[in-house]
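Undergrad: no sequence on this one, just coordinates:
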C-alpha cells in the first residue's frame, strides 16, 4: 500500500473533510456577519465516497467531517454512512456546534460516527450568545449530555480562548470536566485573513493556560498515533482532561498528521498556507482512483515544513469556515 508521507518524513493518516462552508452560528472570531456566498456547489455524496476511498487506499484511517457546520446538510447521515463504510477507514469524527446533536446522536452513532468535537466557548447563556451570535445554549448543552449518553468513543469540547470574553472563566471550564469524561481543549485564537483587529484585541497566548495547568497539578498525557494537535493534561481529581492547542508554540507543526479537503474539493496542505490543489475533476468516475491518488501524492511534496503564523503570515484562509478549521 502507498502511504502519504511528505519530504520531511511526516505521515498523514488523518483527513479533515469539509462538507459545507455554511454555518448557522455567527461566532465573532469566524463569521460575525454570518455566511455570505453560494450555498451550492459542495461535494456530492458520490464525490465524497470516491475521495475518501482514495485517501483510505493511501493509508488514511481517520476522517473528520467539518464545515462550516457539517450537519446543516440534509444528506449528512448519508455522507456519514458512506465515509464510515469505506474500507480502511477505522474512525469517523465530526466537529459541530451541536445544534442538532441532541435529537440525532443515537442515529449518527448507528451510522458509523465514533467521536464528536463540540464547539463551546462559554458555560452560560448570555456569554454564549455574545460570542456565537446564537441563543441555543441550552440546546447545545443537551447535545453534550446526549453525546455522553449514547456512548461515543470520544466526546471533546473545543473552546477558543478569548481575552475579555471567556478567559476569566478558566476555573469554571476546569470544573466542567471534574465529573464528565470529556476532553475540553482550549484553542489559541488564530489570525486569519479577515480577523486581524479582533485577533489583536482578544488573543491570549497558549502559554498562559499551560502555566495554570502545571501550577494546578495537571500532568501531560501521552499522545495516540492518530491524535490531533492538542497536548492533553490529566488530573487525579477530574474524570476528564484539559487540552491545549497552541499553534503559535515552537515546533507545533513537527507532528502534523492531517490534510484538509474543502467543501468544493480543493486539497489544502496547510490551514494557513497559500493555494490549493483541485481534486474535483478526478472525482467524477470510479475509474479515476489511481490518477487521483497520484495527484494527491504529487501535491503533498509541496507541503511546507511549518506555517508562518508567528511571522504574521496567515496564508489565503479568509476565515476558518472556508476550509473546515
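TA: Okay, I see it. Small disclaimer: the values here were computed from a predicted structure and weren't measured.

Undergrad: rest of the way, CA atoms for contacts and neighbours
TA: Noted.

Undergrad: Show me where this protein has its helices.
TA: All helices of the chain, identified by DSSP state H, fall at 45-57, 76-84, 101-111, 125-132, 137-150, 170-176, 196-202, 206-215, 289-300.

Undergrad: A further structure is provided below for comparison with the first:
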C-alpha cells in the first residue's frame, strides 16, 4: 500500500475499544462515558480486516484502545492476529494496569511487542496525571515484561510542562540498566483538551539538546518503526525516543494507517474524515473489495496533518482512536 507522496504503509494501528479505566488529564479527565451507535468490531470482523491488510502487505499490527486490555476477548484477538499469514509483529499499547496479571497468556497467544504508558516515575505525580494510584502495579508489570523476553518493550510518557518536565535525569537512571526504550511524546492538541494543552504543552526540542550534550547519538530508523527519533548511549542498556508531532517533516516518514474500534479507516490521526470499512467486513469474499477501497482512499491522503494551524480534525481525545 502506498500513497501519492511516495510513502508506503506496512503498519496498522487497530483500536479494539474506546473505553479506558484511567482518567489522564490530557485525554479523559472525567473518565470514559459510553456513547450510542454501533458496537465495537467483533472477532470475526477483526479477522477479516487484518487478513485483508496483511494480504496487501501490512506486516505490523498494533492493538490499541482506549485501553485494549478491557476487551474480554483480547487473548483470542491476539491469537487471531498472530495466526494471520503475513503478520510478523503483533504489538499492543496499554496503560499496564493488568500487565502483571495477564502478560503470560497474551505472550503465549502471540504478542511480540509491548508499549506501556507511564507518564512519571514518581507515584504522586502519576496519580495526579492519571487519576489512579496503581503506580506500583505498573512498575511490577514492566519488570515482568522485561523478564519475558519480548521482541520490543517501550514505555511512553507524555511530556507535560509543570508536571513531569524535570524527570529526564530520573529516566536516564532508569534506562541505565534496563534494555527498553523510553519515548517522550510532545503533548498534542485534540478537540477536547485545549485548556490542558495551553497549560502543559512544552516543545520537546529542549530535551533533545540535553541528550546530545550528554553524549547520546541518534540511531538510524529501522523498518516499520514509529515516528520517534531514537537516541542511544554506550553506557546505557536502554534508549530514549522523542516524538515531536509539531516538528518539521514529522509526517514525511508516516508509515501507518488507523482503524477505529467501530471499523472506520482514518488516514491520519488528525484527519478531517473517516470512512467505514464495516460493510466490507461481513463476509470472507469481500477481501479484494476491501483492499481496493483502502487503496483508493490512500490516493487522497494528505502530505501532513494541520496541527500547526490549530486543526485537530475528528479526534476529540486520543482514547477515541488509540493515538
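TA: Ah, there it is. The structure displayed is predicted, hence computed values, not measured ones.

Undergrad: How close are the two chains, by TM-score?
TA: Scored against TM-score structural alignment, normalised by the length of the second structure, the superposed chains reach a TM-score of 0.98; 322 aligned residues with a CA RMSD of 0.9 Å.

Undergrad: so which of the helices of the first structure is the most packed in?
TA: helix 45-57 (a mean of 22; mean count of other CA atoms under 10 Å).

Undergrad: That helix against the second structure, how far on average?
TA: Following superposition, helix 45-57 of the first structure is found to deviate from the second structure by 0.3 Å on average (mean CA distance after the TM-score superposition for the first structure).

Undergrad: still on that earlier bit, would you list the helices of the first structure in TSV and tack on distance to residue 315 of the first structure?
TA: Below are the helices of the first structure laid out as TSV (distance: least, CA to CA, whole Å):
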stretch	distance to residue 315 of the first structure
helix 45-57	25
helix 76-84	29
helix 101-111	33
helix 125-132	25
helix 137-150	32
helix 170-176	31
helix 196-202	13
helix 206-215	21
helix 289-300	17
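
Undergrad: Mind checking those helices for the one nearest to residue 37 of the first structure?
TA: helix 125-132 (19.5 Å; CA to CA).

Undergrad: tell me what that closest one is packed against?
TA: helix 137-150 (3 or more CA pairs under 8 Å, 6 or more residues apart in numbering; DSSP states H and E).

Undergrad: quick one, the helix it packs on and helix 125-132 angle?
TA: Relative orientation of helix 137-150 of the first structure versus helix 125-132 (axes from the mean of the first three to the mean of the last three CA atoms, to 10 degrees): 100 degrees.

Undergrad: okay, now residue 309 of the first structure: neighbour count?
TA: 17 (other CA atoms under 10 Å).

Undergrad: OK, contacts around it?
TA: Going by CA atoms under 8 Å, 6 or more residues apart in numbering, residue 309 of the first structure touches 191, 247-248, 272.

Undergrad: Just flag the most distant two among these.
TA: 248 and 272, at 12.0 Å, using CA to CA across the contacts of residue 309 of the first structure.

Undergrad: Among these two, which residue is more densely surrounded?
TA: When residue 248 of the first structure and residue 272 are compared for neighbours, residue 272 comes out ahead with 24 against 19, by other CA under 10 Å.

Undergrad: Tell me which residue of the second structure matches up with the more buried one.
TA: Under the alignment (TM-score structural alignment), residue 272 of the first structure maps onto residue 270 of the second structure.

Undergrad: so who does its match touch?
TA: So residue 270 of the second structure contacts 305-307, 311-315 (CA under 8 Å, 6+ apart).

Undergrad: Residue 144 of the first structure now?
TA: For residue 144 of the first structure, the contacting residues are 98, 101-102, 118, 155, by CA under 8 Å, 6+ apart.

Undergrad: can you tell me which of these lies nearest to residue 19 of the first structure?
TA: residue 98 (15.5 Å).

Undergrad: quick one: contacts for the residue mapped onto residue 78 of the first structure from the second structure?
TA: Aligned by TM-score structural alignment, residue 78 of the first structure pairs with residue 76 of the second structure. By CA under 8 Å, 6+ apart, the residues touching residue 76 of the second structure are 43, 109.

Undergrad: what about the equivalent of residue 20 of the second structure over in the first structure, how many neighbours?
TA: Taking TM-score structural alignment for the superposition, residue 20 of the second structure sits opposite residue 23 in the first structure. Around residue 23 of the first structure there are 21 other residues, counting by other CA under 10 Å.

Undergrad: hang on, isn't residue 142 of the first structure packed against residue 102?
TA: Yes - at 5.7 Å, residue 142 of the first structure counts as touching residue 102 under the criterion of CA atoms under 8 Å.
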